[in-house]
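S.K.: Predicted structure and sequence below. I'll ask about it afterward.
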Amino acid sequence: MAGIKSTDDILKRLTSLVSHARTNVPYYSNALAGIRDARLEELPILTRDILQTRSVDLLARMAPDRLLPGRAIRIETTSGSSGAPAHHFQTAQNAMIDAGLLLRLYRELKLPIAGQFFNLGLHRAGQPLLETRIVPGAYTYWNLRSAQNGGARVEYEVALASVRPTVIYGAASRLRELAEYVLNAHLAVRPKAVLSSYEQLSAATRGLLERTFRCPVRSVYGSTELGLCAWECEQGALHVQADQVIPEVVDDLGIPVPRGTPGRLVFTSLKSWLMPLVRYDTGDIAALRRESCTCGSTFPVLSPFEGRRAAYLYTHSGRPVSPYKIMSIVDRTGISRYQLVQREKGSAELILDCTDDAVDLCVCEAEISAFLGEEFRLYKNAGVPFIYTATGKLNPVLSFVATQDALLVAEETQ
């Protein structure tokens, strides 16, 4: 299994990156002014708000004329599912490093060097149904759209009538959509691996995917800005590829918390020098596990991974809580597909498929209330459409409470 080969090498790369950022990047020249030989945890946190509003200042200039570098640059734009989209500038070297990480994942899963790749992720406008890619192997990509943007059934029929997938990758809700289609069509689809990203993979959905496709199902973690960062091993532990992205878990003040304690997940990318990301706040909540993994990898493990801060639910008293314990309680009811939508503190709307309309939520409500230590109400709403992002992402939890509170504060200060 993979692991950190040389801590000294990573420290040297980090030192060089910070020195480069201080010298060549306007934002860091100002942010690090007066800070010399500081440890990583003493450097300022880079937030998505800064990335959104000061992207030009985060770009490296070339000495001596201090112009932007004259080389091939790609602009990647985030989905905006956690707010306004942000832009990240990348070079071909970034793409090569990410391709190397993808090859590492393929080798761990013992995937062949060629095959058919069913891509059920978030698609950009104009993306063709079929693409051929040679990195990390010669794969034909089938970019299958969701039912939310005009695809799904017809495209599933065309793809599965032509080939059988070697790898299936995509958002958890999209993977479930395909699995249900395969089951209803009585098809035998046996890929080498299923990779889930973008959305939290619930135990119920994981079980469905394992039963349907009869292959390893692994979560992968990454972002547009950071690229591929972590993936699950055969033991189900989410290992950060710490030779390329350095993880930290910090409190609200940016101070590192002890291992095993949940907090803000921040990464320093050793991949990006055109637009350095030093202590970049992902917007997610996680903890770094204390003990090592039995799989043999020495890479650090994110556990528990609690998902986005923006998805936190609020009790009646105003206490924010991670939604994933609540989701695990809902999962035990046997509900196959749902979305939790909170519009006021102390309660949430549970949007269900019509097939789950008969589920009694009384026991579920009582267990959630006992866990929280105060009453929490669930309101069942079957047959109402799920709420998707503009890019087709289905967030399992949506909370509008924090947004409402922010608006009230803004009104009070006017």
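M.R.: Here it is on my side, so go on.
S.K.: can we go C-alpha only for contacts and neighbour counts from here?
M.R.: OK.
S.K.: Skipping adjacent residues, who's closest to S272 in space?
M.R.: If the residues on either side of it in the chain are set aside, S272 comes closest to N94, at 6.3 Å by CA to CA, 6 or more residues apart in numbering.
S.K.: hmm, I was thinking of L274
M.R.: Here the residue nearest L274, using CA to CA, 6+ apart, is A60, at 5.3 Å.
S.K.: Could you do K345 as well?
M.R.: Nearest to K345 is H316, by CA to CA, 6+ apart, at 4.8 Å.
S.K.: what about that neighbour, how many neighbours?
M.R.: For H316, the count of nearby residues is 15 (other CA atoms under 10 Å).
S.K.: OK, contacts around it?
M.R.: By CA atoms under 8 Å, 6 or more residues apart in numbering, the contact set of H316 is K345, G346, S347, E374, E375, F376.
S.K.: Just the ones of those in strands?
M.R.: Among these, the ones falling in strands (DSSP state E) are S347.
S.K.: buried subset of the contacts of H316?
M.R.: Using 16 or more other CA atoms under 10 Å as the burial test, the contacts of H316 include K345, G346, S347, E375, F376 as buried.
S.K.: Max pairwise distance over those: which two?
M.R.: Largest separation among the buried ones among the contacts of H316 by CA to CA: K345 and E375, giving 10.6 Å.
S.K.: Can you give the contact residues for stretch 16-34?
M.R.: By CA under 8 Å, 6+ apart, stretch 16-34 touches 43-44, 54, 57-63, 66, 270, 273, 276, 278.
S.K.: Sorry, wrong one. I was asking about stretch 294-307.
M.R.: With CA under 8 Å, 6+ apart as the criterion, stretch 294-307 contacts 1-4, 200, 233-235, 237-242, 260, 262, 284-289, 292-293, 322-324.
S.K.: Go again with 7 Å.
M.R.: For stretch 294-307, the surrounding residues in contact (CA atoms under 7 Å, 6 or more residues apart in numbering) are 1-4, 235, 237-242, 284-289, 292, 322, 324.
S.K.: let's bring in a second model and compare:
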Amino acid sequence: MTQTVSDLPELGQWRGHEELTRLQDAQLEQLFGWAARSPFYQRRFGGTVPRTRADLTDLPLTSKQDLRDGYPFGLLAVPKQELATYHESSGTAGAPTASYYTERDWTDLAERYARKWVGIRADDVFLVRTPYALMITGHLAHRAARLHGATVVPGDNRSLAMPYSRVVRVLHDLEVTLTWSMPTETLIWAAAARLAGHHPGTDFPALRALFVGGEPLTPARRARISRIWGVPVVEEYGSTETGSLAGECPHGRLHFWADRAIPEIYRPEDGTVVAEGAGQLVVTPLYREAMPLLRYHLEDAVELSYRDCACGWNLPTIRVLGRSGFGYPVGNARISQQELETLVFELPAEYDVVFWRAKATTETLFVELEVAAEHSAPATAALTAAIRSRLGVDAYVAGLAPGTLVPHHALTATQDVVKPRSLFGPDEDWDKALLYY
């Protein structure tokens, strides 16, 4: 049976935490039934299928290693002919993990992603600038956009056929209204647009929002991106294994979709699992049929809170901090990218610093910024002082000419993409035989 959007919980269907909990509990029996068809959970259940939330919390966490050990179909809970898509994670934290979805699963996936406060409309032109490969990210946005009738521009950011010069042309000529990408992409587009003779804030009047995800985003960088493009930056959080897990409300807070998944927090310092607070995210998707995941340990560092929000969604808020334990020791401190990013994007906007890199050594932090010559001295001095006063470490900050870290030729080049062939003329380079380049 194909699931429809009307079969799923909708925002506003519950009035508080107690009603939300009852909504979750009502779906658990079906979820446990799906899980009982999976070879992995059959072994874990040991003949006794869970029935209640108490039973769920008695189960051990499902780890990423469990998914890797079950590759490719050890967690499959439906006949293979019922699958709609197969995916693998990017493998940023180790070997990739396999995931698969039915059409029924995809109804839930697409509707969750489409819960954007700015809305996705039939008159939108939606540029999807994330991978269209084994990861779910590009396919998810594409499916959600089509669910609402939008025109999709499949601008895969891993394709040779879509260089930055073409992205800028498409954004401008097709009058793109919405985009989906990593935050860093939007800054690169702005640089490419300027090199093409366009001003990001005025020459793309159709653009009404930038949807971003895939990397931690500090408020400082988010504000700079919004200022550059003159539109809201709407954040999204999820994974290939789960789809969208959280989205932003009109008040700028990221809310966990707790009507579709149960969140928990694992505290590595003492090994306990709690309902809220800071730690590593554990999630139980409630409408995952092809590959049920019970208490899946995502390992992302987050802060989860059930404090009220003016939006009235009555959903927990989540702050995503990135992969647990990521950072480097410098002196007596441990420096994270988020901390540095905040300081970089708190520099005065007129310095126009958006591209930077840093290297941590045991004693000193080395930072390089792309900055115009007239702003180099004040920008480097200001960042050096901020790092020393707020992070408590010594730093050497150098200003680099624009185009050093993000080369201008990479933003303006038009990639020569050809089809493979085997027959060449006497003056042609036959070393390109069979290759796409």
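M.R.: Perfect, thanks for sending it. Note that the structure is predicted; figures quoted are calculated from it, not measured.
S.K.: circling back: what about the residue nearest to K345 of the first structure, which SS state?
M.R.: Judged by DSSP: H, G, I helix; E, B strand; the rest coil, the three-state class of H316 of the first structure is coil.
S.K.: Work out which residue lies at the spatial centre of the second structure.
M.R.: G214 (2.4 Å; CA atoms, centre = their mean).
S.K.: Could I get the full set of strands for the stretch 101-250 of the second structure?
M.R.: 125-128, 151-154, 178-181, 209-212, 233-239, 243-248 (DSSP state E, counting those that start in this stretch).
S.K.: which one of these is the most hemmed in?
M.R.: Each of the strands of the stretch 101-250 of the second structure was scored by mean neighbour count; the highest is strand 125-128, a mean of 26, by mean count of other CA atoms under 10 Å.
S.K.: Buried among the contacts of stretch 16-34 of the first structure? Make that a ChimeraX selection.
M.R.: Remark: buried members of these, expressed as a ChimeraX selection using 16+ other CA under 10 Å:
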select :57,58,59,60,61,270,273,276,278
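S.K.: Among the contacts of stretch 16-34 of the first structure, which ones are in helices?
M.R.: Counted as lying in helices by DSSP state H, out of the contacts of stretch 16-34 of the first structure, is not a single one.
S.K.: Need the residues that contact stretch 91-100 of the first structure.
M.R.: Contacts of stretch 91-100 of the first structure (CA under 7 Å, 6+ apart): A72, I73, R74, V135, P136, G227, L228, K271, S272.
S.K.: wait, which of those is closest to E411 of the first structure?
M.R.: G227 (38.0 Å).
S.K.: Run through the residues that contact the alignment partner in the second structure of that closest one.
M.R.: Aligned counterpart of G227 of the first structure in the second structure: G243 (TM-score structural alignment). With contact taken as CA under 7 Å, 6+ apart, G243 of the second structure is in contact with L109.
S.K.: Distance check, G243 of the second structure against P50 of the second structure.
M.R.: G243 of the second structure is 24 Å from P50 of the second structure, where distance means CA to CA, to the nearest Å.
S.K.: Repeat that for W313 of the second structure.
M.R.: According to CA to CA, W313 of the second structure and P50 of the second structure sit 30 Å apart.
S.K.: Pick out whichever of the two has more residues nearby.
M.R.: Set side by side, W313 of the second structure and P50 show more neighbours around P50, with 20 against 17, by other CA under 10 Å.
S.K.: Surely that one is within a strand?
M.R.: No - under three-state DSSP, P50 of the second structure falls outside any strand and is assigned coil.
S.K.: how much space between the counterpart of P191 of the first structure in the second structure and L174 of the second structure?
M.R.: Taking TM-score structural alignment, the alignment pairs P191 of the first structure with L207 from the second structure. For L207 of the second structure, the distance to L174 of the second structure equals 10 Å [CA to CA].
S.K.: and these two? which has more neighbours close in?
M.R.: Applying other CA under 10 Å to L207 of the second structure and L174 shows that L207 carries more neighbours, namely 24 against 15.
S.K.: count of residues packed around the closest residue to that one other than its chain neighbours?
M.R.: Of all residues not flanking L207 of the second structure in the chain, T177 sits nearest, at 4.0 Å (CA to CA, 6+ apart). Neighbour count for T177 of the second structure, taken as other CA under 10 Å: 23.
S.K.: measure the aligned partner of T177 of the second structure in the first structure to Y221 of the first structure for me?
M.R.: Using TM-score structural alignment as the criterion, T177 of the second structure maps onto T166 of the first structure. Computed as CA to CA, the T166 of the first structure to Y221 of the first structure distance reads 20 Å.
S.K.: for V240 of the first structure, same thing?
M.R.: Distance, V240 of the first structure to Y221 of the first structure, by CA to CA: 9 Å.
S.K.: repeat for P191 of the first structure
M.R.: From P191 of the first structure over to Y221 of the first structure the distance is 20 Å, taken as CA to CA.
S.K.: shouldn't the match of T177 of the second structure be in contact with I113?
M.R.: No - using CA atoms under 7 Å as the test, T166 of the first structure is too far from I113 to be in contact (10.3 Å).
S.K.: And L43 of the first structure? What does it align with in the second structure?
M.R.: Under the alignment (TM-score structural alignment), L43 of the first structure pairs with L59 in the second structure.
S.K.: go on, A92 of the first structure?
M.R.: Checking TM-score structural alignment: A92 of the first structure goes with E103.
S.K.: repeat for Y324 of the first structure
M.R.: Applying TM-score structural alignment, one finds that Y324 of the first structure aligns to Q338 in the second structure.
S.K.: So which bits of the helix or strand where that match lies are buried?
M.R.: Secondary structure assignment for Q338 of the second structure, by DSSP states H and E: helix 337-345. For helix 337-345 of the second structure, burial by neighbour count (16+ other CA under 10 Å) applies to Q337, Q338, L340, E341, T342, L343, V344, F345.
S.K.: and the next element down the chain from it?
M.R.: strand 356-360.
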